[in-house]
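*Asks:* I'd like to go over a predicted model; first the sequence, then the structure.
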Amino acid sequence: MKRKNLSIFLLLFVGFSSLFEGCKSSDVDATSSTSTSTGTSTGTTTGSTTSNSSSITTALAVTATTTTCNSTGVAQIVCLAEAFKATLSSTQLAATQLTYSKTNAQKWSNLPAGMSARVGINLGSLSDTQLAAFRNLMVAVLTLGTTDEGYDEMIGNLVADDYLSSIGGGSTYGAGNYYISFLGTPSTSSLWAILFTGHHYTQPITFNAGAVTGVTPAFRGTEPQAAVTAANRTYQAFEQERVAFAAMLTGLSTTEQTTAKLSGSYSDLVLGPGQDGKFPATKSGLQVGTLSSDKQALVLKAIKLYVNDLDATTSAAILTKYTSELANTYISYSGTTAMSSQGDYVRVDGPSVWIEFSYQGGVIIKNTPHSHSVWRDHSGDYGGN
């Protein structure tokens, strides 16, 4: 009898131990990782970080579309938006389909959604079918096939946030905390917008009368700045931009750098979230029109890394305008020209374009800088509404 009781006890012990281990695993975000980042407060882009992707980023990384929306342009985007909406329950749809208003359009931030509320429905609540429909929509509005730009940059940002969740950020971070909403009913004849927003990534696209009327304010950033490997892919979502700005600034002569240098220091963006319409009355820095053609090309290259995130038709129209205004655009910076140290800051300010890049202290990964950046348009934010 004692042996029988002992056997029962051992079976129960093993069972509860397995259950306990399973619970511990589920308490961790869907990503598991080991950090091998070698970054410091300067030169933080070397090394790599390993992270297994969450089920969300794994699903979204499959870029092949499965849709019957065979129209083109805005009509196709409307079709894809409606196809996504058709996968939602009535409760989900009520959270996603909202009225177009200033209050709703301004619901974006560089903070995680748990610290700054968003509108819409979060990716973590979507099924595989719903994620596929969301993917089809975003593939249509962002460029596809360029490493760490456009749609690939979006995925890299989500992967990085999964990593932050797994190393101590907790449930506040991660791909599941990014939100999609429609402000106004998708249409080829009226005003409406797509708003996709979460920590370190915001992309609005405003439409009116069947045309894209605005794609800003668009926020980009990433922590870690170093590469993140997930599902056999390596992402470094916002490194090209940092490198492009460094090339732009280090390519200037000593005299030009002196003219471009700002007098103050900048720990973050000037026109980040909540700072709509507060463009400086006077431009600062170095006028691009005074530069040689090769140096002007470096300025334009940096601008393109933002604009070319969008679909080819939309980006071409915006670049035509920004290129025509390039001579009257100004560049300025604070800190070092290498854009590799905490406190480094650069700005591009044109008649239309406004881009800021700030290299600032880490939040989850201490003593390791990461990037914040915002792209605005003097007259085109929120589609000019």
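*Replies:* Sure, I can see it. Numbers count the residues shown, from 1 in each chain.
*Asks:* only C-alpha atoms from now on, for both contacts and neighbour counts.
*Replies:* OK.
*Asks:* for the protein, what spans make up the helices?
*Replies:* Across the chain, reading from the start of the chain, the helices by DSSP state H fall at 2-27, 55-60, 73-86, 90-96, 102-105, 128-141, 151-164, 239-250, 254-260, 293-307, 312-324.
*Asks:* now render those as TSV, adding distance to residue 190 and mean neighbour count.
*Replies:* What follows is the helices of the chain, written out as TSV (distance: least, Cα to Cα, whole Å; neighbours: other Cα atoms under 10 Å):
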stretch	distance to residue 190	mean neighbour count
helix 2-27	45	11
helix 55-60	29	19
helix 73-86	11	20
helix 90-96	18	15
helix 102-105	16	15
helix 128-141	18	20
helix 151-164	26	28
helix 239-250	34	19
helix 254-260	43	15
helix 293-307	24	18
helix 312-324	18	15
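*Asks:* figure out which of the ones you listed is closest to residue 229.
*Replies:* Proximity of the helices of the chain to residue 229 was assessed by Cα to Cα; the nearest stretch is helix 151-164, lying at 8.4 Å.
*Asks:* that closest one packs against which elements?
*Replies:* The contact analysis (3 or more Cα pairs under 8 Å, 6 or more residues apart in numbering; DSSP states H and E) places helix 151-164 against helix 55-60, strand 218-222, strand 227-230, strand 233-235.
*Asks:* now the angle between strand 218-222 and it, please.
*Replies:* 50 degrees (axes from the mean of the first three to the mean of the last three Cα atoms, to 10 degrees).
*Asks:* what's the angle from helix 151-164 to helix 128-141?
*Replies:* Using the same axes, to 10 degrees, the interaxial angle of helix 151-164 with respect to helix 128-141 works out to 130 degrees.
*Asks:* not counting its neighbours along the chain, what's nearest residue 323?
*Replies:* residue 300 (7.3 Å; Cα to Cα, 6 or more residues apart in numbering).
*Asks:* could you tell me the end-to-end distance of stretch 166-173?
*Replies:* The first and last residues of stretch 166-173 sit 9 Å apart, counting by Cα to Cα, to the nearest Å.
*Asks:* ok, the residue positioned nearest the centre of the chain to residue 6 distance?
*Replies:* Central residue of the chain (Cα atoms, centre = their mean): residue 201, 2.6 Å from the mean position. Distance of residue 201 to residue 6, given as Cα to Cα: 57 Å.
*Asks:* okay, pairing it with this:
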Amino acid sequence: MSQTTLHTETDYFVTDIANATRRYLDLLDAGQREHAIRASTDDDLRHRWGYAPGTRPGLALGDLRRDQRKAVHGLLTAVLSPHAYTQAAAVMALEDVLDHREGGYRDRHSGDYWTMLFGTPDGDEPWGWRIEGHHLSVNVLVADGRVSATPFFLGANPARVHYRGRVIGQPLLLEEELPRELLDRMGPTARDLAVVSELTPQDIRSGNSPRITPSEPAGVTLAQLGKPAGRLLLDIVRLYLDRLRHELADQEFARIDQDRLHFSWEGSLRRGEGHYYRVQGPELLIEYDNTFNEANHIHTVWRRHSADFGDDLLAAHCG
């Protein structure tokens, strides 16, 4: 793909995001706008993200009119690939499933997802938005025609819904199955390098920190895997990056230093038992954790070491 084509596609992508954001803004009254918009320079609020249950700044989906709720979903579809939007919608719907399972004592609801804008798409200044609630956080920033979309978190509880022993719902299916396939496909020497611990962390190690704490890469490298297994590792990376529309996912994949990728696994290899994996590179961190509820509660995140929240784009804009 030529650079001209890439830039043209990116321009269309940015236009789509801007138009979706304007459609949402046009539906808000003055009082809603007061709660919905903060400055793109409000780094404290932009960096204060999370994936646990609880209220957020901004406007809750459940408090909006039908047309306004559809406009929020329009923000998601402007940025996410079709399959990732399906995952995000399923994650939000699972709040009602979880609330029923718990007997309603925590008063969960699929409307408990908040939208906060940071700036607006009119003018030359950077702008963006966050849509966030339990097990979902999508952070978008646009500056000078470029787009950032990390941290990007998806989780699921329950991760699998069963009927008579058969799975009828599993929104993060490939996030578990592809790494298991990778472990099966790699040889014993590579597997010994990849499985770094029999114990699992309690959660993704990066948590909801605004910055990733640097850590020494662990596990097996792409070169140590060989070609068939190595291609599968790249498929796992693409799975996470392809949560975004291809215009941005392709750019992100092109930036990855493939020779310095590491894959590591912690915990049990048996299904139904706690496990964790990570894919790590100089500017890439992918984490997956599934340790609670008999390994039926998944957390996944994609982050970039020096570019989360579009801070690299903001620095370039101000520099």
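*Replies:* Done, it's in. Worth saying up front: this structure is predicted, and the values here are computed from it rather than measured.
*Asks:* Serialize the helices of structure 1 to a markdown table and add fields for distance to residue 355 of structure 1.
*Replies:* Supplementary listing: these in a markdown table, determined by distance: least, Cα to Cα, whole Å:
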| stretch | distance to residue 355 of structure 1 |
| --- | --- |
| helix 2-27 | 39 |
| helix 55-60 | 28 |
| helix 73-86 | 26 |
| helix 90-96 | 29 |
| helix 102-105 | 20 |
| helix 128-141 | 21 |
| helix 151-164 | 17 |
| helix 239-250 | 11 |
| helix 254-260 | 15 |
| helix 293-307 | 8 |
| helix 312-324 | 12 |
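*Asks:* of those helices, which approaches residue 280 of structure 1 most closely?
*Replies:* For these, proximity to residue 280 of structure 1 was assessed by Cα to Cα; helix 254-260 is nearest, at 15.8 Å.
*Asks:* quick one: that closest one aligns where in structure 2?
*Replies:* Helix 254-260 of structure 1 corresponds to residues 188-194 in structure 2, going by TM-score structural alignment.
*Asks:* residues contacting residue 60 of structure 2?
*Replies:* When the contact criterion is Cα atoms under 8 Å, 6 or more residues apart in numbering, the partners of residue 60 of structure 2 are 111, 112, 113, 114, 115.
*Asks:* what does the match of helix 254-260 of structure 1 contact?
*Replies:* Surrounding stretch 188-194 of structure 2, the residues in contact under the criterion Cα under 8 Å, 6+ apart are 183, 218, 219, 220, 224, 225, 263, 264, 265.
*Asks:* try 7 Å this time
*Replies:* Contacting residues not belonging to stretch 188-194 of structure 2 are listed as 183, 219, 220, 224, 225, 263, 264, 265 [Cα atoms under 7 Å, 6 or more residues apart in numbering].
*Asks:* distance between that stretch and the chain's centre?
*Replies:* The chain centroid and the centroid of stretch 188-194 of structure 2 are separated by 28 Å under Cα atoms, centre = their mean, to the nearest Å.
*Asks:* among the contacts of stretch 188-194 of structure 2, which two are most distant?
*Replies:* 224 and 265 (15.1 Å).
*Asks:* ok, the closest residue to residue 251 of structure 1 other than its chain neighbours to residue 301 of structure 1 distance?
*Replies:* By the measure of Cα to Cα, 6+ apart, the closest residue to residue 251 of structure 1 outside its immediate chain neighbours is residue 295, 6.8 Å from it. Using Cα to Cα, residue 295 of structure 1 is found at 10 Å from residue 301 of structure 1.
*Asks:* got it, and residue 129 of structure 1?
*Replies:* Applying Cα to Cα, one obtains 38 Å for the distance of residue 129 of structure 1 from residue 301 of structure 1.
*Asks:* just residue 156 of structure 1 next, same as before
*Replies:* Applying Cα to Cα to residue 156 of structure 1 and residue 301 of structure 1 gives a distance of 21 Å.
*Asks:* cool, residue 243 of structure 1 as well?
*Replies:* 11 Å.
*Asks:* dump the residue contacts of the closest residue to residue 80 of structure 2 other than its chain neighbours.
*Replies:* Leaving aside its chain neighbours, residue 80 of structure 2 sits nearest to residue 244 (4.3 Å; criterion: Cα to Cα, 6+ apart). If you count contacts by Cα under 7 Å, 6+ apart, residue 244 of structure 2 has them with 79, 80, 81.
*Asks:* alignment lookup: residue 244 of structure 2 to structure 1.
*Replies:* The criterion is TM-score structural alignment: under it, residue 244 of structure 2 has residue 310 as its aligned partner in structure 1.
*Asks:* neighbours of the counterpart of residue 153 of structure 2 in structure 1, how many?
*Replies:* Under the alignment defined by TM-score structural alignment, residue 153 of structure 2 corresponds to residue 219 in structure 1. By other Cα atoms under 10 Å, the residues close to residue 219 of structure 1 number 26.
*Asks:* quick check: the aligned residue for the residue nearest to residue 251 of structure 1 in structure 2?
*Replies:* Matched by TM-score structural alignment, residue 295 of structure 1 corresponds to residue 229 in structure 2.
*Asks:* residues touching residue 74 of structure 2, list them.
*Replies:* Under the criterion of Cα under 7 Å, 6+ apart, the contact list for residue 74 of structure 2 reads residue 20.
*Asks:* ok, now residue 302 of structure 1?
*Replies:* Residue 302 of structure 1 neighbours (Cα under 7 Å, 6+ apart): 241, 244, 245.
*Asks:* ok, now with 10 Å
*Replies:* Residues in contact with residue 302 of structure 1 (Cα atoms under 10 Å, 6 or more residues apart in numbering) are 240, 241, 242, 243, 244, 245, 246, 247, 248, 348, 355.
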